[in-house]
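Asks: Need the 3D shape of this:
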Amino acid sequence: MTHTHRTKKRISTDASKRWLRKLRPVVLALDIALLTACAVGPEYRSPPPVDTGSGWTQPVAAASVPADMTRWWLALGDPELARLIDTALAENLDLHQAEARIDEARALRDRVAGNRAPTIDAVASVNRRRQSENGPLPIDSIPDLEATQTIYDAGFDAAWELDLFGANRRALEGASARLQATEVEAQGVRMRIVGEVARAWFNAVGAGQELRTQQAAVMTLQQALDLVRQRAALGDASTADVDAAYVQWAAANAAVPDIQARQRAAVLSLGVLLGAPPERELALIDAAPNVLMLPTLPVGERADVLRRRPDVLAAERRLAASTADISVATAELFPKLSIGAGGGFQALSTGDWFDSPSERFSILPLISWRLFDGGRVRAEIRAREAAERQAALAYEQAVLIALGDAERTLSDYKAGLDTLAHRQEVLDTSRRSHGYAEARFAAGDIARTELLAAERLLYEAESSALRAHTAAAVQLVALYKALGGGWDADRFAERQSQARDVSP
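Replies: I've put the predicted structure just below:
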C-alpha cells in the first residue's frame, strides 16, 4: 500500500469517528424520546354505565343457563328450515356485502398500522447532464472537471416519524375498534337474514296449512249449498236459505286466492334471501310440512341481552374509536420528531459505481412544532369530543332499544302463546262437537245439513288456530332476534379481548 493510500484511509477513519461523535447527541435524544413517549388525550376503558333495570318486567321460563342461541333454529327440529338457513348463510348477497365491508375495514386498519413503520424507498438513476461554463460554478477553471457528465446513482431513502405522543398508536386503536364494529355489524346482518328466512318459511308453512283447511271448508260449504238447493227445488227451503248458503260458500271461496298469494309471496321471498332467483323454492308450495312445535324459551337474565346484541356491541366499539380520535387530534398540539436517512452509491463511471469511495450517506433528525394555526387543531379536538359524546349517547340509546325490543318481543310471544292456547281449546271443543254430530248423524238423529254445519265450524276453528300458530312462530323469530340469537357473541368477546392483549 502506498503512503498516499494509507493517508487517505487514516483520514477516512478519522472522519468517520468525528461523524459518530456528532451523532451521539442525536442518538441520545432519540433514546430519551423513545423512553418518554406517551399518549395524550383520554384513554378508553369501558362504556358509560347505563341503568338496565333489575330484571324482566314479567315472569319468564326458569333456566339456570340461557338457551344456546348461536344456532337456535336447530332446536326446532325442522330439517327444511335448517337447509334454507344454511343455504342463505352461504349465498345471501347482503352477507357477501357485509364480508366485503369487513375486508375494507381490515385494509384501512392495516394502512393505519403501516404508519407506525418507517418508509424506505429504493432509488436508482442515470443522469446525463451538461453544466454551463458561464454559470456560477467556474467549470472551465477547475482541473479535470468536465462540463458534460454522466452520474450513476443507486441507494435508498428512509423516513420515520416517532410516535412521541401516541397519535399513531391511538389511530391504530381507533381503526381496530372500527374493524371490530364492522365485524359485529356483519353478524347483525347474519341475524337479520336468519330471522327473515325463518319468518318467510313459517309464513309459507302456515299459509299452506291454512290453504288446505280453507279448501276443505269450501268443499263442505259447497255440499251444504247443494243440499239447500235440492231442498229449495222440493219446496222445503226458501230462496233466502239458498242465498244465505251461497254467501257463506262465496265468502269462504274468496279467501282462497288471498291465502295462495301469501304462500307464494313467502316462497318467492325465500328464493331472493337464498341469493337466487325468486322462483328457486317454488316447489315448497306443494310440500306439506308438519306444524312446528313452539318452545317455551328460557331467556336467561335481562342483562345477558346486552352482550349478545350486535347493535349494542357495535355502538360500544364505535365509542372506543371516537375516544381514540380525540387523542389523535390532541397529539397535533405537541412537537413531532422525524428522522430521515439516505445512503447508496454515486459515481461518474460504472466501473466505480459500487466501490467503497462511491458510498454516500446522510441522516437528518427533524423536530417540528406547530405554533400557530388559527385555532384549527383545538377546533378539531372540540369536534372529536362532540363526536365522542354523540357516540356515548348512541351507545346508551342502543342499550335501551335492545332492552325495549327484548321486553316487547317477549311480551308479544307470551301473548301469542296464550292466544294459541285459547284457539287450541276452541279447536278441541269443535272436534268433540263434530264427533258428536257424526255419531248423531250415523244414528239418524240429525240431518246432513247439521253435520255439514259442524264441519264448517271445525274448519273455522282449525283456520283460527293455524293463524294463531303462524303468528306465534313469527313472534318467536322476533324474540330470538331481539335476544341476540343467531351468532356467537361469546366468541366475538374472546376475539376482542385477544385483540386488546396484543395491541401495542
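Asks: all contacts plus neighbour counts: C-alpha atoms, from now on.
Replies: Fine.
Asks: Could I get the full set of helices for the stretch 1-150 of the chain?
Replies: Per DSSP state H, counting those that start in this stretch, the stretch 1-150 of the chain carries helices over the ranges 3-36, 79-91, 93-114.
Asks: Can you check which of those helices gets nearest to Ala167?
Replies: With CA to CA, the closest approach to Ala167 among these belongs to helix 93-114: 10.7 Å.
Asks: mind checking which of the helices of the stretch 1-150 of the chain is nearest Asp236?
Replies: Proximity to Asp236 (CA to CA) singles out helix 79-91 among those, at 52.5 Å.
Asks: What is that closest one packed up against?
Replies: helix 167-234 (3 or more CA pairs under 8 Å, 6 or more residues apart in numbering; DSSP states H and E).
Asks: and the helix it packs on with helix 93-114, angle?
Replies: Counting by axes from the mean of the first three to the mean of the last three CA atoms, to 10 degrees, helix 167-234 points 170 degrees away from the direction of helix 93-114.
Asks: starting at the chain centroid, how far to helix 167-234?
Replies: Mean-position distance between helix 167-234 and its chain equals 22 Å (CA atoms, centre = their mean, to the nearest Å).
Asks: so after that helix, what's the next helix or strand?
Replies: Using DSSP states H and E, the helix or strand that follows helix 167-234 in sequence is helix 239-273.
Asks: quick one more, to check against the first:
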Amino acid sequence: MKSATPASLLRPAAVGLPPLPWRPLTLALSCVLLTACAAVGPDYREPPAVDVGNGWTLPLATASESADLTRWWSTLDDPVLDRLMAAALSQNLDLRQAAARINEARALRDRVAGERLPTVGAAASVNRRRQSENGPLPVGSIPGLDATQTIYDAGFDAAWELDLFGGKRRALEGATARLQATEVEAQGVRMRIVAEVARTWFAAVGARSELHAQEATLDTLQQTLELVRLRHAMGDASAADVDAAYAQWAAVNALLPDIAARQRAAVLGLGVLVGAPPERELALLDGPMAPSTLRALPVGERADVLRRRPDVLAAERRLAASSADIGVATAELFPKLSIGVGGGFQTLSTGNWFDESSSRFSILPLVSWRLFDGGRVRAEIRAREAAERQAALAYEQAVLVALGDAERALGDYHGGLDTLERRRMALEAASASHRHAKARYAAGDIALVELLVAQRSLHDAETATARAHTNAALQLVTLYKALGGGWEAPEAAARSADPTSGAAVPARIASSSR
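Replies: Next up is the predicted model:
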C-alpha cells in the first residue's frame, strides 16, 4: 500500500496565501474586480432636441415649473364630479389592471437583477445501495469493503456567471427602463379614465339641460296646438293650421325619448367607470345636475405639453430600453466566465458525518466563447440597432402627435367657448323678446299666439345654449387630456431604478428658448 501523503505537502508553499482549494476562487474574484466596470454596447444618451416650431426646442433635461393639472376637475366646483372621480380612481378595473401590469414589470426586473448574483443550493441525501461483486470493481475481493453501503451526504452547490462585459448590466438597464415605461403608461390609463368620467358626466348633465328645454318647448307647442284647435272650431283657423301645429308638437315630442335614453346611458356608463354594476349611479337621474362653469384655460408653453404627456415619456423610456438591448446582444460576442463551487460532507456512518475527514470540496471555473455561430450574434446586434432606430422615430412621432393633439384641442375649445358666448347672447335676446311679448300680451296689444311664438323662440335658444355648453365642456375634457392633465408622475419609477444602471425616468421635459 502507498504511504500517506505528508500533511506538509498539502499546505501552501507561500506564507499568507489562502488554502489551496480557495486559490483559484481568489484569482477569479480578482478578475471580477478588474473587469467589473466593462460594459459593451452604447451608453444611453437622451434623444436629440425635437423642433416643435415657434422658435422652441425641447431637449430631455432639467425641469421647469408648469401648471398643475393632476386634479383639474376640482376647479369646476362640482361635488358630484369630485365623488365620481374619487370612486373611479380607487375602483376602476382598467386602473387596477394597470397596477397589476406594473407589478408584473417590477417582478420581471427583479428577476433580471437576480441573474447578476450567484445561485446557491443545499441538499442532503441518504443513499442505500448494493454493488455487484462480479462487476468491474471487485468489491468481494477487497478486504473490509462491504458490497452493501449506506452513504450519507450533505452539502451545497454554488454557481456564478461573472458579468465580465456588462451583458447582465445592460439587461438590467433595459428591464428598469421597461418598468418605468409601464409605470408611465399606467398614469396614461389614469388620465384616460379621468377624461372618460368627466366626459360621461358632462354628457349626462347636458342631456338633462337639453331635456328640460325640449320639455318646455313641447309645453309651449301643446298650448299653441290647443289654441289653434280652438280657433279652428270657431272658424278663425283652417285645418291646415291645425295640422301644422300638430306636426311641430309631434316633431319635438319625438326627440324626448332619445334625449332621455342618452342621459340614462351616460349614467349607466358612470357606474361601469367607477368599477361597479351599471345601475350603481342611476340615483343621479333623480338628483340635481348643474352645468359647470367654463372658462378660458391657461395652457402655458408648448413644452409643458410634452412635460406632462405620458405617451411621450413612455416612448423615451422604450428608447432607453432598446439602447440597452444592443449591449445585451453585443455581450454575446465575448467570452463568458462562470464558476461552480461545491462542498459538503460524505460518509458511510452517521457518527463521523461532519468530521473534517468526511469533507469534500470542488471548484470548477469554466470559460465559454462562441467562435463560430453562422453570424447569428451579429445579426441579432443589427436587429437591436434597427429596433433602437424605430424607437427613436417613435419618440419623435409621439412628440409631434402630442403637439398636434394639443393644438387641435385648444382650437376646438376656444371655438366652443366662442359659440357658447354667442348662444348666450342669442338667449338673452330671446329672453328680452319674451319679456316684451308677455308685457304686451298683458296689456292686450298682442294675441296669445304671438306670445307663444316668442316663448317657443326662447325655448329654442335655451336648447341651443344647452347643446353649446355640452359641446364646450366635452372639448374642455379633450383639451385637458391632450395637455396631459389628470396624471401624476410615478414616484415608484425613481425608487425602482437601479442606482448603478445609469437609467432613470425623466420626470419632466424642459424647454429652452432660442
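Asks: With distance to Gly344 of structure 1 and mean neighbour count added, can I get the helices of the stretch 1-150 of structure 1 in a markdown table?
Replies: Output for the helices of the stretch 1-150 of structure 1, formatted as a markdown table (distance: least, CA to CA, whole Å; neighbours: other CA atoms under 10 Å):
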| stretch | distance to Gly344 of structure 1 | mean neighbour count |
| --- | --- | --- |
| helix 3-36 | 16 | 12 |
| helix 79-91 | 53 | 16 |
| helix 93-114 | 25 | 17 |
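Asks: export those helices to CSV and tack on distance to Leu270 of structure 1?
Replies: Formatted as CSV, those follow (distance: least, CA to CA, whole Å):
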stretch, distance to Leu270 of structure 1
helix 3-36, 59
helix 79-91, 8
helix 93-114, 13
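Asks: Pro335 of structure 1: which of those helices is closest?
Replies: Nearest of the helices of the stretch 1-150 of structure 1 (CA to CA): helix 3-36, 11.2 Å.
Asks: Spell out the secondary structure type for Pro365 of structure 2.
Replies: Classification of Pro365 of structure 2 using DSSP: H, G, I helix; E, B strand; the rest coil returns strand.
Asks: How many neighbouring residues does it have?
Replies: When neighbours are counted by other CA atoms under 10 Å, Pro365 of structure 2 registers 15.
Asks: Surely it and Ser338 touch.
Replies: Yes. Pro365 of structure 2 lies in contact with Ser338 (CA atoms under 8 Å); the separation is 5.9 Å.
Asks: Now do the longest strand along structure 1: distance to the chain's middle.
Replies: Counting by DSSP state E, the longest strand found in structure 1 is strand 148-162. A distance of 46 Å separates the centroid of the chain from that of strand 148-162 of structure 1, by CA atoms, centre = their mean.
Asks: After superposing, tell me the mean distance of it to structure 2.
Replies: Compared with structure 2 after fitting, strand 148-162 of structure 1 has a mean deviation of 0.6 Å; criterion: mean CA distance after the TM-score superposition for structure 1.
Asks: Likewise for stretch 461-468 of structure 1?
Replies: Stretch 461-468 of structure 1 sits 0.4 Å off on average (mean CA distance after the TM-score superposition for structure 1).
Asks: Find the residue closest to Gln209 of structure 1 in space, skipping its chain neighbours.
Replies: Closest residue to Gln209 of structure 1 apart from its sequence neighbours, by CA to CA, 6 or more residues apart in numbering: Leu466 at 7.1 Å.
Asks: The one you found: what's it in contact with?
Replies: Gly206, Gln209, Glu210 (CA atoms under 8 Å, 6 or more residues apart in numbering).
Asks: and the gap between Gly340 of structure 2 and Gly155 of structure 2?
Replies: Per CA to CA, to the nearest Å, Gly340 of structure 2 is found 14 Å from Gly155 of structure 2.
Asks: make that Ala100 of structure 2, sorry
Replies: Distance from Ala100 of structure 2 to Gly155 of structure 2, counting by CA to CA: 39 Å.
Asks: likewise Arg130 of structure 2?
Replies: Applying CA to CA, the value for Arg130 of structure 2 to Gly155 of structure 2 is 23 Å.
Asks: which one of these two has more residues nearby?
Replies: The neighbour comparison of Arg130 of structure 2 against Gly155 (other CA under 10 Å) goes to Gly155, with 17 against 11.
Asks: ok, and the closest non-adjacent residue to that one?
Replies: Nearest one to Gly155 of structure 2, counting by CA to CA, 6+ apart, is Gly344 at 3.6 Å.
Asks: Hmm, Ser357 and that neighbour touching each other?
Replies: No. Using CA under 8 Å as the test, Gly344 of structure 2 is too far from Ser357 to be in contact (11.1 Å).
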